[in-house]
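A.B. asks: Here is the input, now give the coordinates:
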Amino acid sequence: MELFADRAEAGALLAERLPDARDPVVLALPRGGVAVAVPVARRFGAPLDVLVTRKIGYPPQPELGVGAIAEGGEPVFDLALLHRLGLTPESVAGVVEEERRELARRVRAYRGERALPPLEGREVIVVDDGLATGGTARAALRAVAAAKPARVTLAVPVGARGTVEALRQEADEVVALLTPVDFRAVGQWYEHFEQLSDEDVLDLLGAA
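C.D. replies: Presented below is the predicted three-dimensional model:
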């Protein structure tokens, strides 16, 4: 299975595969999703904005996500994982509050005081650079759904097969170019997968 050269190439290929949409709004999950979303927004001549999400980590091992939160939405937990770890949503309330603060900081950094574009009755395309567990994408899709859009499409270059299938319950359509069986991490499917900074995100949004 071939690799994507970088996020820009992946976004261009993804844009070609997306079905036609009428006057959509494109929302990217920062940071990496923004670079993928630029060619998608360009294809539709659509406004591009960010939908900020944060992972809710297991306190002793923050890289292990037990849930996620998106701006405008409520925390979405992996209840089975919480149970296996002997936790409840209430027991990670402190982590949720920390992530709410960081989420608010990033919203201010990326958008200032400007609100998200209105989503009610619109077609919305949510873009990320890949799906591993899908926790942040699920939180994002539920936050978008609460705004009562006409239709929601989740678009990613690559995703774990089981995650892609599970998220079909959260969106009207999921478009994934690659769903490899041997998926281990998003970055393994890109030749160049540099970490993006807040400044990179602002530059991409400005260019779009």
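
A.B. asks: Only C-alpha atoms from now on, for both contacts and neighbour counts.
C.D. replies: OK.

A.B. asks: In the chain, which residue is most central in space?
C.D. replies: Nearest to the mean C-alpha position of the chain, counting by CA atoms, centre = their mean, stands residue 29 at 3.7 Å.

A.B. asks: So the residue located most distally from the centre of the chain, which state does it fall into?
C.D. replies: Centroid-distance maximum for the chain: residue 86 at 27.6 Å, with CA atoms, centre = their mean. Put simply, residue 86 is coil when judged by DSSP: H, G, I helix; E, B strand; the rest coil.

A.B. asks: Just checking the distance from stretch 148-167 to the centre of its chain.
C.D. replies: Stretch 148-167 has its C-alpha centroid displaced from the chain centroid by 9 Å (CA atoms, centre = their mean, to the nearest Å).

A.B. asks: Show the end-to-end separation of that stretch, please.
C.D. replies: End-to-end distance of stretch 148-167: 18 Å, with CA to CA, to the nearest Å as the criterion.

A.B. asks: same check, this time on stretch 114-129
C.D. replies: Terminal residues of stretch 114-129 lie 24 Å apart, using CA to CA.

A.B. asks: residues making contact with that stretch?
C.D. replies: Identification of contacts with stretch 114-129 by CA atoms under 8 Å, 6 or more residues apart in numbering yields 7, 21-30, 32-37, 49, 137, 141, 144, 147-158, 186.

A.B. asks: one more time with 6 Å, if that's ok
C.D. replies: Contacts to stretch 114-129, defined as CA atoms under 6 Å, 6 or more residues apart in numbering, come from residues 24-29, 32-33, 37, 147-156.

A.B. asks: next up, for comparison:
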Amino acid sequence: MHEAPPAFRDRIDAGQRLAKNLGHYKSAQVIVFAIPRGGVPVAVEVAKQLGSRLDIVIPRKIPIPYNPEAGYGAVTEDGIIVLNEPLVESLQLTHQEIERHAEEAKAEIKRRSALYRRWLKPSSVEGKTAIIIDDGLASGYTMIAAVKSIRRQGAATIIVAVPVASSGAWKLIKAIADEVVCLFVAHTYHFAVASFYRHWHDLTDREVFEALEGFTKHYGGYAHE
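C.D. replies: Here you go, the predicted model:
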């Protein structure tokens, strides 16, 4: 961990720098999982450097009704729901409301999965090492959901790798992952992943699709086949 915030040029730069800290995981038994959208360019660079298979795991934030930019939990494609319980209590949400919001989020997951999996078929992670990658962790709840989903699929070891994380998210993930590789942990009250990138924009479905297409066409699912 660095004492000063790193200025990543963009997600590709972040992925290349992250890969340098993951070199000891070069193995055919490693699968790199990207969390779309922002985690895809980061994960592509890591998979290239490790010579690993690339896959995706799609957790989705469950948005607060009156503030959709913020979330009170996350849901996965296979139905795992992770909640920020203190926040749920303060919002006074009913079980029925939570279920409805989760189903709406799952519908978007299904749409994204159908689009992105035109190029990436699901990988069997049973008994293997999974490296789950995003472009940063703010609350950490989407990553918790991703870890639980991959754990359910039988991964032997789960490494979470991100360029930057809030200290709160870092602590949450440390408690459930086998290892956390993070280039910078930010101990600030107001945290935004975007502030650690010189060039930042919200990726579109097309950009994600093209990144996955490009990787698959060049590497056939593995970087060094």
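
A.B. asks: picking that back up, return the residue of the second structure aligned against the residue nearest to the centre of the first structure.
C.D. replies: Counting by TM-score structural alignment, residue 29 of the first structure corresponds to residue 35 in the second structure.

A.B. asks: now residue 133 of the first structure
C.D. replies: For residue 133 of the first structure, the residue aligned by TM-score structural alignment is residue 139.

A.B. asks: Am I right that that match is in contact with residue 167?
C.D. replies: No: the pair residue 139 of the second structure / residue 167 is not scored as a contact, 9.3 Å apart, by CA atoms under 6 Å.

A.B. asks: rewinding a little: quick one: which of the contacts of stretch 114-129 of the first structure sit in helices?
C.D. replies: In helices, judged by DSSP state H, the following of these are found: 32-33, 37.

A.B. asks: thinking again about what came up before, grab the nearest non-local neighbour of the match of residue 133 of the first structure.
C.D. replies: residue 169 (5.2 Å; CA to CA, 6 or more residues apart in numbering).

A.B. asks: the helices in the second structure, which residues?
C.D. replies: Ranges of helices in the second structure, per DSSP H, are 11-20, 39-50, 85-91, 95-116, 141-152, 167-174, 205-219.

A.B. asks: Tell me which of those helices is the most buried.
C.D. replies: helix 39-50 (a mean of 26; mean count of other CA atoms under 10 Å).

A.B. asks: how big's the offset between that helix and the first structure?
C.D. replies: Here helix 39-50 of the second structure, set against the first structure after superposition, deviates by a mean of 0.7 Å using mean CA distance after the TM-score superposition for the first structure.

A.B. asks: a markdown table please, covering the helices of the second structure and showing distance to residue 76 of the second structure.
C.D. replies: As requested, the helices of the second structure are arranged in a markdown table below (distance: least, CA to CA, whole Å):
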| stretch | distance to residue 76 of the second structure |
| --- | --- |
| helix 11-20 | 24 |
| helix 39-50 | 16 |
| helix 85-91 | 17 |
| helix 95-116 | 7 |
| helix 141-152 | 6 |
| helix 167-174 | 16 |
| helix 205-219 | 18 |
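
A.B. asks: Can you give me the distance of the nearest residue to residue 21 of the first structure once chain neighbours are set aside to residue 144 of the first structure?
C.D. replies: Residue nearest to residue 21 of the first structure in three dimensions, not counting chain neighbours: residue 123, with 6.9 Å by CA to CA, 6+ apart. Using CA to CA, one gets 11 Å for the distance from residue 123 of the first structure to residue 144 of the first structure.

A.B. asks: Could you do residue 63 of the first structure as well?
C.D. replies: According to CA to CA, residue 63 of the first structure and residue 144 of the first structure sit 25 Å apart.

A.B. asks: Next: residue 93 of the first structure.
C.D. replies: Residue 93 of the first structure is 23 Å from residue 144 of the first structure, by CA to CA.

A.B. asks: Repeat that for residue 204 of the first structure.
C.D. replies: Distance of residue 204 of the first structure to residue 144 of the first structure, given as CA to CA: 22 Å.

A.B. asks: Now do the same for residue 181 of the second structure: its match in the first structure.
C.D. replies: Using TM-score structural alignment, the equivalent of residue 181 of the second structure in the first structure is residue 175.

A.B. asks: count of neighbours near the closest residue to its match other than its chain neighbours?
C.D. replies: Of all residues not flanking residue 175 of the first structure in the chain, residue 155 sits nearest, at 4.8 Å (CA to CA, 6+ apart). By the criterion of other CA atoms under 10 Å, residue 155 of the first structure has 30 neighbours.

A.B. asks: What separation do you get for the alignment partner in the second structure of residue 155 of the first structure and residue 198 of the second structure?
C.D. replies: Residue pairing (TM-score structural alignment): residue 155 of the first structure is matched to residue 161 of the second structure. Computed with CA to CA, the distance linking residue 161 of the second structure and residue 198 of the second structure is 20 Å.

A.B. asks: How much space separates residue 98 of the second structure from residue 91 of the second structure?
C.D. replies: 11 Å.
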